[in-house]
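J.: What follows is a predicted protein model with its sequence.
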Amino acid sequence: MPTIQIMSVIGSAVPASLRELGLLACWYLVEDGEPISGPLTSLPDAQALSRQIAHRFDA
């Protein structure tokens, strides 16, 4: 089973499109250091997506 982790980025690492909206942080899901999701705008969103992916592997 793959290990899914949540990675946060801040400041200039946040995509310009999100910084233009005033966001100074975003979150990605990563597996083995590789992003498997686009930037997510909240930690709860990242956690929910992580749970959804984990449930797929439990089935």
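T.: Sure thing, it's come through.

J.: C-alpha only now, for contacts and for neighbours.
T.: OK.

J.: Strands of the chain, residue ranges please.
T.: Listed in chain order, the strands of the chain (DSSP state E) span 4-10, 25-31, 34-35.

J.: what does the shortest one rub up against?
T.: By C-alpha atoms under 8 Å, 6 or more residues apart in numbering, the list of residues contacting strand 34-35 from outside reads Tyr28, Leu29.

J.: Thr3 is in contact with Phe57, correct?
T.: No: in terms of C-alpha atoms under 8 Å, Phe57 does not count as a neighbour of Thr3; the distance is 10.5 Å.

J.: dropping in the other structure now:
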Amino acid sequence: MATIQIMSVVGSAVPTSLREQGLLACWYLMRNGETVSGPLRSLASAKALAEQLQPGMLLA
């Protein structure tokens, strides 16, 4: 089973809807190079979701 990883993006890579809310960074969950969730508003929420999806296998 592939491990879930957390990827962060900043600046213009952040979706417009989040930039309009003042966010300059967001996080996505990735597995095998493919997005499985996101964009997430905080690293804490990304870690929590990753733990729910794959307990004990998070790489950040």
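T.: Yes, it's here. From a predicted model like this one, the values you see are computed outputs, not experimental measurements.

J.: out of the strands of structure 1, nearest to Leu49 of structure 1?
T.: Nearest to Leu49 of structure 1, of all these, is strand 25-31, at 8.2 Å by C-alpha to C-alpha.

J.: For structure 2, which segments count as helices?
T.: Assigned by DSSP state H, the helices in structure 2 fall at 16-19, 43-53.

J.: gap between the most centrally placed residue in structure 1 and Thr41 of structure 1?
T.: Note on structure 1: the residue nearest the mean C-alpha position is Tyr28, at 1.9 Å, using C-alpha atoms, centre = their mean. From Tyr28 of structure 1 across to Thr41 of structure 1, the span is 9 Å (C-alpha to C-alpha, to the nearest Å).

J.: Ala48 of structure 1 now?
T.: In terms of C-alpha to C-alpha, Ala48 of structure 1 sits 12 Å off from Thr41 of structure 1.
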